[in-house]
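> got a predicted structure plus its sequence, pasted below:
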Amino acid sequence: MIDKVRDFIDNANFTRAVIVTVSGFLPVFIGTQLGYFDIGFAIALGAFLTYPADIPSNIVHRAKGLLVATSIVTACTLLVNLLSTVPWLFYPGVVALVFLISMLSVYGQRATMISFGALIAVALGTGHIHSGLEIFTYCALILGGGLFYTLVSLTFNFLSPHRYTELELANCLKLTAKYMKLRGDLWNAGADRTAIIEQQLNLQVEINLAHENLREVLIRNRANTGNSNRSRRMLMMFISLMEILELALSTSFDHSSLHEKFGAHSKVLNTYQNLAYNLGSSLKRIGKSIAKRKTYTAKHNLMADLEAVENAINEYEQRLGTEAAAEGVWMLKNMLHYAEKQIEKIKVIERALTVTSLSKELNKKRTSDLDKFIQPDYYPLKTLFENLTFSSTIFRHSLRLALTIALGLAVGSFSDVQNVYWILLTIIVIMRPGYGLTKQRSYHRIAGTVLGGIIAFAILSLVHHHVIIGTLAVVCMLLGFTFTAINYWIGATFVTMYVVFLYSLLTPNIEDVIQYRILDTAIGAILAFISNYFFWPSWEFLNQPVFIKKSIEANRNYLAEITAYYNHKGDVTTSYRLARKNAMVELGNLMSSYQRMVQEPKSKQKQLQMVYKLAVLNHTLLSALASLGTYIQNHKTYKASEAFNVVVKAVTANLDHAIAILNLDIQAGEALTANNEELAVRFTELKNIRAGELREIHVDNEQEFRLRMEEAHLVIEQLIWLNSLSENIVKAVKALDLKH
């Protein structure tokens, strides 16, 4: 329990909650003590509105983001108050302002969070109108609150500048370890491989997010803080984690066939599975040592586990005889080679964690061109104009949000609602571009509000001391901000309790306040729910062809980079690593879209199984590509043969065919099919082609000839598997209904 509490406190979400709680509590407390509660509350409000923009990044970007957020929040507050001076323009102006602010989301995650804070400012502004010079005084206090929050946040960062990176790296290690564990589960004879693959696909989404967070912090920090020893070590560990994941993806064995072949010799597979589990366990242990800032000590002797696998292979060979066991030994040694590479990468991470300093020269080549892996800081105005179309999800969401806010204002004007801005706040907090998340948040918001109100009133019936109630309000605020990012239902419960406790200190009629709050929350949630269903909904089945196409394109580009590397050799290029990263990211995006579709009404889950099938096919294709790329990188290979390029051309043609179908370019697809049929005829001749090539270049040495033929066998078998997968992708894409 102590460890769980410690982990909860030593968490980025809790830290952010502490920052916003301190930023909000101090102005109110000091203002109350000096008799200026309203001033302290306005400053606290400015801090709260700036808080959403405080997302993890390097210190320079955080500071810029917070200052921009403070400026936009202040400007929105000023505009709402100025609009109130022209009554006929007020409601249209507020609705237009909501639309424009929401459109800022086209510029990425930080812009989305700045937009969210500004929308909250607009909603609150409609309920707290000032006049005359008070407008500018109030806006100055809001500005001061934003600047105060920025100061507190940067101070916390100064006190522990590397903690977020350490925790995110530990999380990435934990997720990768979980992925490795799932790969180990595949070796169970009775494993439900379909369920395990689905878990891997879902996990890929989380891993992609962790990778993106680490790129944002490590690479941007490297540019701003210099290449310090700590940053080199963390970057080295992150790069190794990426390579471990590629290796894990590359071990795409046919487990059923292996169990059939080695069923009578289960020791060799069990020994290998034990090694696979220990690889994941070692990563998990490294992650825990980083998170807890404890000295790392290895629990598993991976080299001994590797030796145990070698002994099991030798035992298998001795039992069957060299000739009879030849094919099996070759398969097992190929597995062993991948395990050796995984151990090498883990040893790199262990060394980066335990060695006091790393050679700059060691990292220089591997960390070059890293800036290409993150989004550049570029916010052109044309991006905004390009998204002013119904084909843009953000445009539809912004229009939907603006219309729902207009409905909320109308309901508030024509009904007996005490605080219209609570309806607007609920709409802004709940509404998301996707229907599924909006529905979920609607339920959680209402349930959290009701439950929070019940618990708070129960406490207030027993506790009447103002200091205790104030302390409970601060604690609930802290927990509310912490859980909002983890579990929205629990977060909404604590936020409601905080509001009830706060109002109990300020007003005598707290029962009326909470009744109106529950009513307004219900109205806002219902409006948000209805609007997301009827007003230009962004159903996921409409977006699926785009996600599928991007995943196929990313895999095709990855294959092109592998082909270029095989033909030209040399060092692994930045473009190769970028293609690998994009293939993983687009697969994760496809799976995220599938997850969102599952949350939508059954009637809108069109072609759900076919979409999932294409996600699995793309995952398998990515795994096969990673296997081919890893083999070429880690083995002594020769010049790519004509046979290799024949198959690559066929696979690429299939993927281009699938992309053409998704683009509704039927003629291009038919042309690619005709071309591919000619290539497919030659598959039966591939090994003969390679053998003829070797004889033509006079490879007389029997050992070298055998090695080159072994390479040809491995590569060609993998490519034939790739071609089969690409053909299945074409068939699956053809089965999609693209005219809905």
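Now that the structure is in, tell me what you want to look at. Numbering: from 1, shown residues only.
> use CA for all of it now, contacts and neighbours both
Fine.
> list the buried residues for the helix or strand where F395 lies?
Per DSSP states H and E: F395 is located in helix 393-413. Buried residues in helix 393-413, counted by 16 or more other Cα atoms under 10 Å: 393-409, 411-412.
> before we move on, what about stretch 545-557?
Of all the residues in stretch 545-557, those buried under the rule 16+ other Cα under 10 Å are 545, 547-557.
> equivalent analysis for stretch 230-248, please.
231-248.
> kindly report the same for stretch 509-528.
Buried residues in stretch 509-528 (16+ other Cα under 10 Å): 510, 513-514, 516-528.
> in helices, which of these appear?
Judged by DSSP state H, the buried residues of stretch 509-528 include 510, 513-514, 516-528 as members of helices.
> out of the residues you listed, flag the one nearest to P376.
Nearest to P376 among those is A528, at 34.1 Å by Cα to Cα.
> can you pull the contacts of that closest one?
Residues near A528 by Cα atoms under 8 Å, 6 or more residues apart in numbering: 404, 427, 430-431, 438, 442.
> kindly report the same for A42.
Neighbouring residues of A42 by Cα under 8 Å, 6+ apart: 138, 141-142, 145.
> secondary structure, distance to A118 and neighbour count for the residues you listed - can I get that in a markdown table?
Listed next are the contacts of A42 as a markdown table, based on DSSP: H, G, I helix; E, B strand; the rest coil; distance: Cα to Cα, whole Å; neighbours: other Cα atoms under 10 Å:
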| residue | secondary structure | distance to A118 | neighbour count |
| --- | --- | --- | --- |
| Y138 | helix | 16 | 23 |
| L141 | helix | 16 | 22 |
| I142 | helix | 12 | 31 |
| G145 | helix | 14 | 28 |
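> closest one to H464 out of those, please.
Comparing the contacts of A42 against H464 with Cα to Cα places G145 closest, at 30.5 Å.
> separation between the closest one and Q718?
60 Å (Cα to Cα, to the nearest Å).
> ok, structure two:
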Amino acid sequence: MGKIIRFVKSFHFLKGLLITGSAFSALLLSYYFIELEVGIGMAFGVLVVAMSDITGLKRQRIGGMIIALFLGAFNYIMTQLSMNDLWLLYPVTAFCVFLSSYISIYGFRASLVSFASLLGIAVSFARPVSPELIDDFTGYFILGGFWYMALALIIDVFTPPIRRNELVTTTLKQTAALLSENIHLINHPNNDAGRKRMNRLQTLLTDLHEELRNELLIKETLQGIGGDQRKQLLVTAELIDLFELIVSQMPEQTYRHEGTSSFNTALNCVSKYLDQSVQQLMWLATDHHTASAPAADTGQLQHQSLSAIENLKEEAPLSKQTEELLFLQNLYDYAREVQNKIGCIERFMNRSIPGITEDEISEKEKFLTRQTYEPFLFKEHLSFKSPIFRHAVRMVVAILIGMLIGHYFSLPQTYWILLTIFVIMRPAYALTKQRSKQRTSGTIAGAVIAGILIYFFRDQTFLIVTTFITLTLAFTYVQQNYKTSATFVTVAIIFIYVLLTSNAVEVIGYRIADTLIGALLALLTNYFILPFWEYKRLGEILQSFISAEIKYIDVIQKTYLSKNRTGTNYRLARKEVFLIMSQLNAALQRLLQEPRSQQKGIKKLQELLSTAQSLLSASAALGTYIQIHQTTEASVHFDTYLSYIRNNLKSALNLIEPGIAKPEPTEETIDEARDALVVHYYVLKDKLKRMELKGTTKPQPQFQEEVKEARLISGQLDWIYQLSIRLNNDLKDYLKAQG
């Protein structure tokens, strides 16, 4: 029952209810007070505008809906005016399809506007009218669009920010899942399946963080805010820091611990301490005012972990088990810092928070990913090098072929073919293939369900109510699970036709046939007409990643030198490199869905991305250690290491685009820097032995921290250096495999 209540309260369900409610209310009001034709036109207008409606800056949201509405109306008028002359209809439709598809160059919101405006062409084929009624129907269409906008904006004023709340809750749950996988890998470091799950969760969380930023960090919502939104802003900042903290522990999982029983006892205690953090995150993700808090005592688990580590120290001199103790001590520090972050999150969620100042607004807006709407982009992408230009050309070809098939075979609902192409066709072949499968299987499943229901129930009231429910569910799942959405929308469309006609079997047959034709056309045109395979753009993303990693290394170095904890520049560099890593993982997934003939160098690419992921995690580990510990002054050897790491990364950049980066000079060799850091560590270790010989069994905490820093920093620098070399070699192998 709880799941049903959460579903009904969810953002996507309420959005689906808004769309269906707007369309049905327009139909009912027109039917009872004006005439049904007005309601039909308004319902189409509602559908077009709703498809372009996504959250974000209010002026961009409203602007996007208005552009979608008038572009859709323009496409409708142009197609209707040329409907009676095939020699005119085809070029006019081609122009409208190309223009609407091409505006996707302006980003995600523009891609939704593009799809919405294309629906205007489908509406023209679905609802042809005589020339003298085109103006009237267009007016109804535009009125419907403004009807939806008015209802959506009014509801926004009187309802809580559901989407924002859901994003915070989802991020809490997924962070808990990431931490849980991390704990499992700490105890079972050879589990490759666990690493893959962590990588998937890392990509998902990176996308969630970006979505949260775009929901929270816009000036009009930041100005004068307090209360829940201010809390969510602070919670999000802590969650992103916690995310980096968890990712930074991935290099530690390479430690192969085969210790004594005391070591295993200490490891088990720290794991339980970490697991308590997972439970707390899950509790915070629920309605924690009513749900029971985690039963375990965090303070007690912390004390047990510390006691277990101290017991291990008693077994043998510290100098003889330095590696094991450093591993456990670092793990304990990690667990304690995780708990501190979760404690901050809990306090922010339960405490009254003051408003935000103008200076803070300016600082936080730097974290927004801005979309450029400059006119020059329109001209810049008029090239076969542009994936969107190619996509627009393919869309035109597919639509024209679909129209020809419809006319040649006199299909009664040609617009179903066109609509299928509009919905399925994507710039990338992999996404088109995925959507084709989802659309086809969803349509067949929906047709079967509709056929069964019609066989048993012919009552008009039942059909109308079920149509309302299935349309609502179709719009609910359109962004979450397209196959399910296609199933529900097929049921709804068949029910609508059954209400209007008596031949249900014929409607079902045409619906399946038209969907198959549209899906096949989308796939074939994407494969044969100006295809743009994923491997062709991977070089650009790899170049962006390496450049972002160099910036990340730079800010880590500056943080170590200045001892300035997590400033804005550090957070911006971290955000950029994690986002691009997420793009690389997404590109790999798309590439795996493409034909094998186009998966050039796929194995080498997987090795390369694995190295890139390890490099990012190692860099995060270094950055996190510097932030959460009091560190000594940085040595010249530290700088030398980072110079060699940057030079290796610049060398990798030059493999992609020769001459793009120049190496920086160094005053000592990497071997000299490595030897100096290792010698420094052994000097400290030797000092520790002498202290033990004198009877000092418990050195000062500050000295212990110095020993730990010397070992971990030198080890981490050398690991990052080795990874930078491996990245270079893996990139060479990948480029060679590509030919």
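The structure has been received and is ready for your questions. Small disclaimer: the values here were computed from a predicted structure and weren't measured.
> circling back to that earlier point, among the contacts of A528 of the first structure, who's most crowded?
Using other Cα atoms under 10 Å as the neighbour test, the contacts of A528 of the first structure are led by I427, with 29 neighbours.
> and that one, what's its match in the second structure?
Aligned by TM-score structural alignment, I427 of the first structure pairs with I421 of the second structure.
> give me the mean deviation of whichever strand or helix holds that match from the first structure.
Element membership of I421 of the second structure, judged by DSSP H and E, is helix 414-424. For helix 414-424 of the second structure, the mean deviation from the first structure after alignment is 1.0 Å (mean Cα distance after the TM-score superposition for the first structure).
> tell me the buried residues in the following helix or strand past that helix?
Proceeding N to C from helix 414-424 of the second structure, the next assigned helix or strand is helix 429-456, under DSSP H and E. Using 16+ other Cα under 10 Å as the test for burial, helix 429-456 of the second structure gives 429-451, 453-454.
> T466 of the second structure against V489, yeah?
No: applying Cα atoms under 8 Å as the test, T466 of the second structure and V489 come out as separate, 11.2 Å apart.
> compare these two (neighbour count), which wins?
Between T466 of the second structure and V489, V489 has the larger neighbour count (other Cα under 10 Å), namely 24 against 16.
> looking at the second structure, name the residue matched to A624 of the first structure.
With TM-score structural alignment as the criterion, A624 of the first structure lines up with A618 in the second structure.
> repeat that for K731 of the first structure.
Aligned partner of K731 of the first structure by TM-score structural alignment: N729.
> helix or strand for its match, which one?
Secondary structure (DSSP H and E) places N729 of the second structure in helix 701-738.
> tell me the buried residues in that helix?
By 16+ other Cα under 10 Å, the buried positions in helix 701-738 of the second structure come out as 704-721, 723-728, 730-735, 738.
> skipping adjacent residues, who's closest to N387 of the first structure in space?
Nearest residue to N387 of the first structure, sequence neighbours excluded (Cα to Cα, 6 or more residues apart in numbering): F395, at 6.3 Å.
> does the corresponding residue of the first structure for M51 of the second structure belong to a helix, a strand or coil?
Taking TM-score structural alignment, M51 of the second structure has P52 as its aligned residue in the first structure. Here P52 of the first structure is recorded as helix under DSSP: H, G, I helix; E, B strand; the rest coil.
> quick one: contacts for P52 of the first structure?
P52 of the first structure touches 113-114, 116-117, counting by Cα under 8 Å, 6+ apart.
> by neighbours, which of those wins?
Among those, the one with the most neighbours (other Cα under 10 Å) is I114, at 28 neighbours.
> and that one, what element?
Here I114 of the first structure, judged by DSSP H and E, is contained in helix 109-127.
> residues contacting that helix, please?
49-53, 55, 65, 68-69, 72-73, 76-77, 80-81, 94, 98, 101-102, 104-106, 419-422, 424-425, 428.
> the same query, at a cut-off of 6 Å, please.
With Cα atoms under 6 Å, 6 or more residues apart in numbering as the test, helix 109-127 of the first structure has contacts from 49, 52-53, 69, 73, 77, 101-102, 104-105, 421, 424-425.
> average distance between that helix and the second structure?
Once the two models are superposed, helix 109-127 of the first structure sits on average 1.4 Å from its counterpart in the second structure (mean Cα distance after the TM-score superposition for the first structure).
> related to what we said a few turns ago, out of the contacts of A528 of the first structure, the closest to I197 of the first structure would be?
I197 of the first structure has its nearest neighbour among the contacts of A528 of the first structure in T438, at 28.2 Å by Cα to Cα.
> now do the same for that closest one: its match in the second structure.
T438 of the first structure maps onto T432 in the second structure, with residues paired by TM-score structural alignment.
> please report the distance of that match from F488 of the second structure.
From T432 of the second structure across to F488 of the second structure, the span is 20 Å (Cα to Cα).
> and if you look at Q613 of the second structure?
For Q613 of the second structure, the distance to F488 of the second structure (Cα to Cα) stands at 40 Å.
> okay, those two: which has more neighbours?
The residue with more neighbours, out of Q613 of the second structure and F488, is F488; 29 against 21, by other Cα under 10 Å.
> separation between the more buried one and L471 of the second structure?
According to Cα to Cα, F488 of the second structure and L471 of the second structure sit 6 Å apart.
> now do R347 of the second structure
Noted for R347 of the second structure: a distance of 42 Å to L471 of the second structure, by Cα to Cα.
> which one's more surrounded, the two?
L471 (22 against 14).
> map the more buried one onto the first structure.
Correspondence of L471 of the second structure to the first structure, assessed by TM-score structural alignment: M477.
> give me the element that match is part of.
Per DSSP H and E, M477 of the first structure falls inside helix 466-484.
> just W489 of the first structure next, same as before
Assigned by DSSP H and E, W489 of the first structure falls in helix 488-506.
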